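Student: have a look at this prediction, sequence included:
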Amino acid sequence: MSILSALVLGDRENIDPEIKSEFANSGAIHILAVSGLHVGIIYFVFSFLLKFLKTHRKGRLARLFILLAIIWIYAFITGLSPSVQRAATMFSFIAIGENINRQNNIYNTLAASAFLLLLVNPNLLFEVGFQLSYAAVLSIVFFQPMIYHTIYISNWWLDKIWGLLTVSLAAQVGVSPLSIFYFHQFPVYFWLTNLFAIPLTTLIIYTAFLLLTLSFIPFIGKAIAFLLHILVKALLASVWAVNTVPGAVIPNISFTAPMLLTSFLVIIFLTLFIIRKQRIFLQLILVSFIILAGITTINKYRILTQREIVFFHVPRKTLIAAVHGKNIVWISSEDSIITRQKMGIYMKPFEQLHGIKSSVIIPLSGKSAQQFPFLKKKNNMINFAGMKIWSPEKAEITEFMPPTDLIYLHKIYRKDITKFEAKESLVAQFVTNTPLFSDKRSEKEEKSDMLPKNIHSLPDKGALSANILISDKNKKSGIKIGYITH
């Protein structure tokens, strides 16, 4: 039911995370998102069923309005995601063009649909779904015919398989840079997955709508439901089979914005070379590859030499990341199992972005049995690459504090802040979770509660939940200190 809800209605909330991960790793996650495939099936099915209305002028107009209504009702039911908006707008243009006997140019249709959507909501340009959707369709339209006609296959079945394969290859040309940039992984066997997944998905959608139409007939409804059950099981089995192949996905790819832009330059110059057959574009492709290789080398050096400690804003929890090259130590207020389960949404993207290969979780409180060359922890004192971090469990700040470079506190009382006044060399910056001065208080009350000059308040509209005190000595440590809010 959860798979069917995703395939037909775009509702992925009830899908098991493990199954969703299998679809992502096999390169079939796009199937679970309602897109041009689904809207196209809806359009062609009802276009065929309403074909009899094309014989009369008023009938053609009625057919157009019915088709447009069905397309957009389905788009609204599925949640109006960017990919659905793109597909619904494109098929609306196709329906209108067909009704007035005008041949559709796919590039004009793509441009018109994008222009119309951005006119209504310019922020769609920054939606990942919008970018991936248009990149995939544009790439398929341009590259698929070229790839397909490179090989002539006389056998009908092999020709259909080759056609599916070329669609997958063409889509990946435009989508891969964006996909790696946003998700930091690459499904190696995407071409193999789509050979099974796309035909099965098409059959599932047709059968699902057939079930919705004929479910009131007892025997036929049960027979269609049984067939649908087999098709969904077959889809899951094919995705699982691809995932079991060694090296099905390349994870934790560190892909920066300059690398993304350079990759698109390669694709643009390749396109121009295919169209115009001029040597200059081939030379520009080679130059782009050299630039990309240089950026990749610099990025690898950055990863190997990165030294960073980051404090995460996790509600009612503590999560600290100590990054040293390709290694990361997570310091958490929860045990390792709960941390992975509940805080994985913060941890996985961070590890992928930083190209992490080795990850370990240690407790925030008490002693840690695990020690690392770059990080040692004893009770509330953390030594990270020579930088001393003190994280007391209690909120109270006493006059006695160990020599430290950075203090991390879960809570802090206003009366305790003034105790840092005599320690000008210790405190350079103060970050708090709430504004220190309320609008309801008088100016006299605010002045009496002023902070010492060496402490600076940087409230972020209540978004920050931790209190961090950073000393001047950190500027010489070479360690980057960051804060991430959700």
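Tutor: The structure has been received and is ready for your questions. Being a predicted model, the structure only gives us computed values, none of them experimental.
Student: C-alpha from now on. contacts and neighbour counts both.
Tutor: Will do.
Student: give the buried residues for stretch 409-423.
Tutor: 409, 410, 411, 412, 418, 420 (16 or more other CA atoms under 10 Å).
Student: mind checking how far the last one is from residue 427?
Tutor: Residue 420 is 7 Å from residue 427, where distance means CA to CA, to the nearest Å.
Student: in JSON lines, list the buried residues of stretch 409-423 along with distance to residue 62.
Tutor: Listed next are the buried residues of stretch 409-423 as JSON lines, based on distance: CA to CA, whole Å:
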{"residue": "409", "distance to residue 62": "67"}
{"residue": "410", "distance to residue 62": "65"}
{"residue": "411", "distance to residue 62": "66"}
{"residue": "412", "distance to residue 62": "68"}
{"residue": "418", "distance to residue 62": "76"}
{"residue": "420", "distance to residue 62": "77"}
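Student: could you check which helix or strand contains residue 161?
Tutor: In the assignment (DSSP states H and E), residue 161 maps to helix 156-183.
Student: can I assume residue 216 sits in a helix?
Tutor: No. Residue 216 is assigned coil when assessed by DSSP: H, G, I helix; E, B strand; the rest coil, not a helix.
Student: and it, how many neighbours?
Tutor: Per other CA atoms under 10 Å, the neighbour tally for residue 216 reads 11.
Student: ok, and here's another one to check against it:
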Amino acid sequence: LFFNPNLLFDIGFQLSYSAVLAIVYFQPKIAGLIYVKNRWLRWAWELAAVSLAAQLGTAPFSVFYFHQFPNYFLLSNFVVIPAATLILYAAVALFVFSPVPYVNVAVAFVLKWILKIMYACIVWIEHLPYSLSIVWIDGWQLLSLYAALFAVMWWLDKKSFISFATVVCLLLIFFVVDARNRYYSARLNGVVAYNDYKATVLDIIGDEHIVLTTDSLRAELLGADFWSKNALPTPQIVSLDTISECAFVKDGNRYLVLTDNYFRYKKSAKPLEVDYLLVGKAVYPNQRLIKEFVRPKYLIALADVSERNVQKYKLLTEKENIDFYSVGHSGAWINGFHY
């Protein structure tokens, strides 16, 4: 830290040191809660105490950075911790015996199978029902949790009323902030066009959560953090690859999404009146589109629209007195959100 203070903000550094500090302080106290006579049961309990102590130290950081909590961490640690010890010994043995024919092959074979078995067990645990909980906390909640953890250490040492009251107050702050965040999340309502040139992703949030996209994997990658932060349910994914246009009404506003030139050579006696027209890269900008076939109040060029076409849309909308927004230029388009 003296030579590189920025390490203090490195995720690996934070997780490593919080785990070590928590194990050093909490593991003896947790292990001392239950006295076990049987040798093997005592080993299992001490291993569980290590896992619980490490989780106490790292859980707030893990949830803050990765937005998930491993529900079966005790089970997985019963596999990983012994396996890690065996892997360490086997790796050292492989290094020592690497010049020795046959022996090096045997050690490498053992090391390979330890790794395979450990990986298979972890994958099995990962696929168990409810193996992960999606959780999101903000910076204030992270600070309140670690402050509460230090207050717990103070209380365990002093057993004073002030230390206990401090723990309660800090946890109360955590839950008040959580309640506030959930209150605002429950009132989220609107449409988001994500800024991603590789795919069209429209997030429709309200009583139902629907995502219109040309790439479901990109949609999940882009939206995962936003969805977990706002405690949104898993969305219904609707593919735009099989349809040339999509129309929907949201809070009295009419939306039309165009992904190709379906309207370019069509005729209409009267233009379709919409509030928001969202166009993708395959839609050719021309005056007929926004004058003869669709009459929008706002035109939104999605992130995959080329710079050349953005400039064309800008000129056309200025001429027709239509409000214009470019996702590629101005970032994600967010409409209708209110608290």
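Tutor: Received the coordinates, thanks. Small disclaimer: the values here were computed from a predicted structure and weren't measured.
Student: so the helix holding residue 161 of structure 1 matches what in structure 2?
Tutor: Mapped onto structure 2 using TM-score structural alignment, helix 156-183 of structure 1 spans residues 39-66.
Student: one step back: buried ones in the helix holding residue 161 of structure 1, by neighbour count?
Tutor: Quick answer for helix 156-183 of structure 1 (16+ other CA under 10 Å): 162-183.
Student: other SSEs contacting the helix or strand following that helix?
Tutor: Using DSSP H and E, the helix or strand that follows helix 156-183 of structure 1 in sequence is strand 186-187. Counting by 3 or more CA pairs under 8 Å, 6 or more residues apart in numbering; DSSP states H and E, the packing neighbours recorded for strand 186-187 of structure 1 are helix 17-25, helix 156-183, strand 249-250.
Student: quick check: which of those is nearest to residue 291 of structure 1?
Tutor: Residue 291 of structure 1 lies closest to helix 156-183 among those, at 15.4 Å (CA to CA).
Student: which strands or helices does that closest one pack on?
Tutor: Applying 3+ CA pairs under 8 Å, 6+ apart, one finds that helix 156-183 of structure 1 makes contact with helix 128-148, strand 186-187, helix 190-214, helix 257-276.
Student: residue in structure 2 paired with residue 200 of structure 1?
Tutor: In structure 2, the residue equivalent to residue 200 of structure 1 is residue 83, according to TM-score structural alignment.
Student: residues near residue 74 of structure 1, how many?
Tutor: Other residues close to residue 74 of structure 1 by other CA under 10 Å number 19.
Student: try residue 74 of structure 2
Tutor: The local packing of residue 74 of structure 2 (other CA under 10 Å) involves 17 other residues.
Student: my read is that it contacts residue 52, right?
Tutor: Yes. Between residue 74 of structure 2 and residue 52 there is a contact under CA atoms under 8 Å: 7.4 Å.
Student: residue 247 of structure 2 belongs to a strand, doesn't it?
Tutor: Yes. Using three-state DSSP, the secondary structure at residue 247 of structure 2 is a strand.
Student: was I right about it contacting residue 255?
Tutor: Yes. With contact defined as CA under 8 Å, residue 247 of structure 2 reaches residue 255; the gap is 5.5 Å.
Student: ends of stretch 350-360 of structure 1, how far apart?
Tutor: Chord length of stretch 350-360 of structure 1, first to last residue, is 14 Å (CA to CA).
Student: also stretch 98-109 of structure 2?
Tutor: Distance between the two ends of stretch 98-109 of structure 2: 12 Å, counting by CA to CA.
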